[in-house]
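Undergrad: Fold the following.
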Amino acid sequence: MKNIDLENKTLLVTGAAGFIGSFLTKRILESVKNCRVIGVDCITDYYDISLKEERLSMLSSFGERFAFIKADIADRSAMEKIFSENKISVVVNLAAQAGVRYSIDNPDAYIHSNMLGFYTILELCRHYPVEHLVYASSSSVYGTNKKVPYSTEDKVDNPVSLYAATKKSNELFAHAYAKLYKIPCTGLRFFTVYGPMGRPDMAYFKFTNKLVKGEAIQIYNMGDMYRDFTYIDDIVTGILNVMQKTPAETEDGAPYKVYNIGNNNPESLMYFVETLEKCLLKEEIITEPAKKELLPMQPGDVYQTYADVADLQRDFGFKPATPLSDGLAKFAAWYKGYYNKH
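TA: This is a model prediction of the structure:
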């Protein structure tokens, strides 16, 4: 592993108007001296774009150190212009079409962004060499694996959604480019990321929106599901650590590695709903307990996610540890402030 000093460098973050991308960009600009971040995002309307605009306005306070370019990562000429006009040292590719359920009805969006888009990024890292490419994978690659916790050593050849298949493909693409062109590539399998200013298509946000309207929330598999909920600040710390160390070469000579970033502590869906309910009641966002509708398992869903983070701990001395009650309390406080303002 080789250390990378990010000071005085130009870094590219794709998906910069997204949940993880905006928080990562903010942390980089706050903690790394004299670096510059180019943020790219095509601002799709997959969810309310006013939230994406709010995140970008949070980054505008950094002045010239942050440059935002509206572009689609699958647009080769737009992306090539960025690479050719800037000496980019580290790329963090977080741009992707997210969501497991959406992929069942809208497969084109996933092939375009997650496959063609990622291929474009790899090609440009080949032609305009970078010190490190860090990219988002997902815990969904584990599919219906029975062995827990999920380890990056496990076989992940049975995706249960197209979204998961595209993320597994990203890992395969990255390995090939790392081996062929010696591009140091690190993939990060994120586990259910949540927090303030998050994605409205995620369960905690959807539940809150419904509860505010007095509607019942749908709880799948009768609530008998487990998720390794990971707070946004922990995810960002993990990414920033990883950016600063390139992976050692594998046995086949590829500078390539994949890590899990998860809380290493799965919580039941029912506990999650009860904790969210308490936080929303405390902030007076809702005034009565949630109405719950228990339903069977949905296509593409998995029973549980549980991250083995031993590698992350060994290589970086860090693992996510924010309790769900703390993270959801911060989300509830943000939600109250944001929606009172809008």
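
Undergrad: hey, let's count contacts and neighbours off CA atoms from now on
TA: Noted.

Undergrad: Packing partners of the longest helix along the chain?
TA: In terms of residue count, the longest helix belonging to the chain (DSSP state H) is helix 162-181. With contacts taken as 3 or more CA pairs under 8 Å, 6 or more residues apart in numbering; DSSP states H and E, helix 162-181 sits against helix 102-105, helix 107-110, helix 118-127, strand 132-138, strand 185-190, strand 256-261.

Undergrad: Which residue ranges of the stretch 151-300 of the chain form strands?
TA: Remark: strands assigned in the stretch 151-300 of the chain by DSSP state E, counting those that start in this stretch are 185-190, 193-194, 217-220, 226-227, 230-231, 245-246, 256-261, 267-268, 292-295.

Undergrad: can you give me the offset of the last one from its chain's centre?
TA: Here the centre of strand 292-295 is set off from its chain's centre by 28 Å, with CA atoms, centre = their mean, to the nearest Å.

Undergrad: likewise the fourth one?
TA: When C-alpha coordinates are averaged (CA atoms, centre = their mean), strand 226-227 and its chain have centres 17 Å apart.

Undergrad: and if you look at stretch 44-60?
TA: 16 Å.

Undergrad: Buried by neighbour count: which residues of that stretch qualify?
TA: 51-52, 55-56, 59 (16 or more other CA atoms under 10 Å).

Undergrad: now stretch 126-145
TA: By neighbour count with 16+ other CA under 10 Å, stretch 126-145 contains the buried residues 126, 129-145.

Undergrad: Please provide the structure for the following sequence as well, for comparison with the first:
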Amino acid sequence: MGKVLVTGAAGFIGFHLVKRLLAQGREVTGLDSLNDYYDVNLKLARLRQLEGNPRFRFVRGDLADQEAMDRLFADGEFQVVVHLAAQAGVRYSLKNPYAYADSNLAGFLTVLEGCRHHQVRHLVFASSSSVYGANTRIPFSVHHNVDHPVSLYAATKKANELMAHSYASLYGLPVTGLRFFTVYGPWGRPDMAYYSFTRAILAGEPIDVFNDGKMQRDFTYVDDVVEGVMRTMERIPSSDPSWSGDRPDPGTSYAPYRIYNIGNNRPVELMRFIEVLEENLGKKAVKNLLPMQAGDVPATCADVDDLMRDVGFKPTTSIEEGLGRFVEWYREYYGV
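TA: From the prediction side, this is the model:
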């Protein structure tokens, strides 16, 4: 595979991916801006887990800094780029929309340009289940149309897919987009519901439960996501000879471009998710039941048939097992 660049290396998924790549003996450069969207100390703690490995180099930088990104690509001689850095969060996009244009659009363009000009063999990038937006046909398939996003965050992720396809078409850059479904686990993001729920329950504070807890999510454990990323990194896409402009398939292309879902394929109702969390914490939650929030969708579920067919993998970790591991980590990290 050669040298690998992972953007968002101090982030939740990026940290776990880098750790896995280093364990396999890969040479990895990690890029992260270490912004303060959430606790920077958590990001630094993740990086400390990676320090000292001679095959890891950390670079602090901003995706939107064109000159710095060009130097990074020129010096790095990367064979594979895994682009995970982004401004995350559906709800935050309602408060600070410009952050999404800077990071998710301008930032992604510098990655595409770097890959184009420096002979990167494969670009793998993080999309999101949020792109399915107003779709109600379950399970969500990469072969479904996704032209009706319901948040700016989702719109930027859909834009990333379009931008990536244009570079695959124009320059023959092999690109794979991965739509992640509600990723959770140790070292997770504090802005995610399960993380904030855990803090509040242990503190005896109420938790906000939207849509009266009736929302369903395809919760996907982080190790399963990393396994999916690792396998797709090794599978460089090529042109699909069966693709037709008369009946355009959104999931494949005449260009070297593919989209995959990485989800558990087993949606869980939010209230059940909270119950499992309560069981692991040994404490009941005080629930503040609220209506659906703007930008949310009632249910997500991933069709992973393409992922299974092409890379032979399907996420399998149950929420009982995954939340148990998260709570164990949380208690150790915070000393509670």
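
Undergrad: quick revisit: could you export the helices and strands packed on helix 162-181 of structure 1 to JSON lines, including columns for distance to residue 196 of structure 1?
TA: Below are these laid out as JSON lines (distance: least, CA to CA, whole Å):
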{"stretch": "helix 102-105", "distance to residue 196 of structure 1": "22"}
{"stretch": "helix 107-110", "distance to residue 196 of structure 1": "25"}
{"stretch": "helix 118-127", "distance to residue 196 of structure 1": "27"}
{"stretch": "strand 132-138", "distance to residue 196 of structure 1": "20"}
{"stretch": "strand 185-190", "distance to residue 196 of structure 1": "17"}
{"stretch": "strand 256-261", "distance to residue 196 of structure 1": "18"}
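
Undergrad: and of the ones you listed, who's closest to residue 335 of structure 1?
TA: Nearest of these to residue 335 of structure 1, taken as CA to CA: strand 185-190 at 23.0 Å.

Undergrad: Please tell me which residues of structure 2 that closest one aligns onto.
TA: Using TM-score structural alignment, the residues of structure 2 aligned to strand 185-190 of structure 1 are 175-180.

Undergrad: and if you look at stretch 148-159 of structure 1?
TA: The alignment of stretch 148-159 of structure 1 onto structure 2 (TM-score structural alignment) covers residues 138-149.

Undergrad: which residues touch residue 189 of structure 1?
TA: Residue 189 of structure 1 makes contacts with 136-139, 258-261, as judged by CA atoms under 8 Å, 6 or more residues apart in numbering.

Undergrad: swap the cut-off to 7 Å and go again
TA: Residues counted as contacts of residue 189 of structure 1 (CA atoms under 7 Å, 6 or more residues apart in numbering) are 136-139, 259-261.

Undergrad: again, but for residue 328 of structure 1
TA: By CA under 7 Å, 6+ apart, the contact list for residue 328 of structure 1 reads 195, 276, 279.

Undergrad: again with residue 231 of structure 1
TA: Residue 231 of structure 1 makes contact with 193-195, 322, 327, according to CA under 7 Å, 6+ apart.

Undergrad: do residue 297 of structure 2 as well
TA: If you count contacts by CA under 7 Å, 6+ apart, residue 297 of structure 2 has them with residue 133.

Undergrad: circling back: wait, which of the contacts of residue 328 of structure 1 is closest to residue 252 of structure 1?
TA: Ranked by distance to residue 252 of structure 1 (CA to CA), the contacts of residue 328 of structure 1 are led by residue 195 at 38.7 Å.

Undergrad: How many residues are close by the closest one?
TA: If you count neighbours by other CA atoms under 10 Å, residue 195 of structure 1 ends up with 25.

Undergrad: okay, how far is it across stretch 28-44 of structure 2, tip to tip?
TA: Terminal residues of stretch 28-44 of structure 2 lie 17 Å apart, using CA to CA, to the nearest Å.

Undergrad: Structure 1: matching residues for that one?
TA: Counting by TM-score structural alignment, stretch 28-44 of structure 2 falls onto residues 37-53 of structure 1.

Undergrad: got a list of what residue 68 of structure 1 touches?
TA: By CA under 7 Å, 6+ apart, the contact list for residue 68 of structure 1 reads 38-40.

Undergrad: could you dump those to JSON lines with neighbour count, distance to residue 155 of structure 1 and secondary structure?
TA: Shown next, in JSON lines, are the contacts of residue 68 of structure 1 (neighbours: other CA atoms under 10 Å; distance: CA to CA, whole Å; DSSP: H, G, I helix; E, B strand; the rest coil):
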{"residue": "38", "neighbour count": "21", "distance to residue 155 of structure 1": "35", "secondary structure": "strand"}
{"residue": "39", "neighbour count": "24", "distance to residue 155 of structure 1": "34", "secondary structure": "strand"}
{"residue": "40", "neighbour count": "26", "distance to residue 155 of structure 1": "33", "secondary structure": "strand"}
